[in-house]
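In: Generate coordinates for the sequence data below:
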Amino acid sequence: MRVYIPARPDQIPTITSGMWEPPLGFAVTGPLLDLIDSDDDDELAEVVLDVAAWASLEDLGAPLRLVIVAEVSRSESEAAPDVSPAAVRLTGRIPTSAIACAFMDEAEAGDDAAGAAAGDEDAADRLAERDLLWYDASEIAHLG
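Out: From the prediction side, this is the model:
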């Protein structure tokens, strides 16, 4: 199962060490499919990426949106519809071999990220218009 995990840039050393144990991620789940009338895998992935990106700001207090994408077995995840229709609780470590890629804001988005996290709707709108940058798993260690 592909899981989109919100993170903070200061967690990158732990993420790349193979010792990272995030409690929550987001995925295409049954409850999410019940809400979204689409069978387009790319569209569903974009929705989940967006939810995880905002969670990195709102729930983790990250200075920039950061999402780590990993493959986990269904036995290592459990739907958490009480948190979000796309949420999954994760158990265990995320090995570096399970990480597919990362998405992160460019540094220039910092002011808008801070404003959005503080409730500034204009900053949130500007941030929503920004594309997250894609990074291969081999590049993640250099993001911090």
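
In: Every contact and neighbour count from this point should use C-alpha atoms.
Out: OK.

In: What segments of the chain are helices?
Out: Here the chain has its helices, by DSSP state H, at 12-17, 30-35, 41-58, 110-117, 121-129.

In: Of all the ones you listed, which one comes closest to Ser77?
Out: Set against Ser77 and scored by C-alpha to C-alpha, the helices of the chain come closest in helix 30-35, at 13.4 Å.

In: Name the residues that touch the closest one?
Out: 81, 85-86 (C-alpha atoms under 8 Å, 6 or more residues apart in numbering).

In: okay, now Tyr135: neighbour count?
Out: Tyr135: 16 surrounding residues under other C-alpha atoms under 10 Å.

In: got it, and the one 5 residues further on?
Out: Ile140 has 21 neighbours, counted by other C-alpha under 10 Å.

In: now swap in Pro23 and tell me
Out: 14.

In: can you pull the contacts of it?
Out: If you count contacts by C-alpha under 8 Å, 6+ apart, Pro23 has them with 89-91.

In: Among those residues, which ones are in strands?
Out: Residues of the contacts of Pro23 located in strands (DSSP state E): 89-90.

In: and this one, so I can compare the two:
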Amino acid sequence: MRIYLPATLDELDPAAPLLTGRRAHAVTTALRAALPDEDEEGLEFVAQLEAADLSLELLARDPGAPRLRLVVSADVPETSVGAVEDDDAPPSAVDVLQEVVAAQIVCFLVDEPAASEDVALAAAGDAAALERLEEADLLWYDASELGAVPRP
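Out: Have a look, this model is predicted:
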């Protein structure tokens, strides 16, 4: 199962297991039901955007982390995720039950360094900055390009 994990750049450590015990997003049955006219690529994009929003929440709680949204895309066994028991959660939400290790990572999606000011403002609750970020594309980096992921 492909999952999209929100993260901060401080959490990327190639030598250690990654990103356990957190909410992520995926193409779930509930997401398919909510968006029946979307194709697979569109559904994956929705899950990715939800993870990017959660990355902002992580940044809001960690003022020392570099101010770029980060989404880690990983392929994990379906048993590694659980259903979310929260009526307010988006239909793509899943809970990560087991650690995600480097070998499961497919790619990283991250803001351009020039977006760091808007990321900082959006993490602090600025609606205009959030709107600008919603129009910005995240840059794609293969799992082997961890060292190339930009940092402000």
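
In: For the contacts of Pro23 of the first structure, pick the one with the most neighbours.
Out: Counting neighbours by other C-alpha under 10 Å, Leu90 comes out on top of those with 24 neighbours.

In: Next, the contact list for the counterpart of that one in the second structure, please.
Out: When the second structure is aligned by TM-score structural alignment, Leu90 of the first structure is paired with Val96. Val96 of the second structure sits next to 20-24, 80-82 when contact means C-alpha under 8 Å, 6+ apart.

In: Shared with the first structure, which of the residues you listed?
Out: With the contact criterion set to both residues aligned by TM-score structural alignment, their matches' C-alpha atoms under 8 Å, the contacts of Val96 of the second structure that also touch in the first structure are 20-21, 23-24, 80-82.

In: Turn those into JSON lines, including distance to Ala129 of the second structure.
Out: Output for these, formatted as JSON lines (distance: C-alpha to C-alpha, whole Å):
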{"residue": "Thr20", "distance to Ala129 of the second structure": "29"}
{"residue": "Gly21", "distance to Ala129 of the second structure": "29"}
{"residue": "Arg23", "distance to Ala129 of the second structure": "24"}
{"residue": "Ala24", "distance to Ala129 of the second structure": "23"}
{"residue": "Ser80", "distance to Ala129 of the second structure": "34"}
{"residue": "Val81", "distance to Ala129 of the second structure": "32"}
{"residue": "Gly82", "distance to Ala129 of the second structure": "32"}
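
In: And those residues, which of them are buried?
Out: 23-24, 80-81 (16 or more other C-alpha atoms under 10 Å).

In: follow-up on the earlier one: between the contacts of helix 30-35 of the first structure, which is closest to Met104 of the first structure?
Out: Nearest to Met104 of the first structure out of those is Ala86 (C-alpha to C-alpha; 19.6 Å).

In: before we move on, the earlier item: just checking, which of the contacts of Val96 of the second structure belong to strands?
Out: Counting by DSSP E, the contacts of Val96 of the second structure place 23-24, 81-82 in strands.

In: re the thing from before, out of the helices of the first structure, the one nearest Leu143 of the first structure is which?
Out: Leu143 of the first structure lies closest to helix 12-17 among the helices of the first structure, at 7.4 Å (C-alpha to C-alpha).
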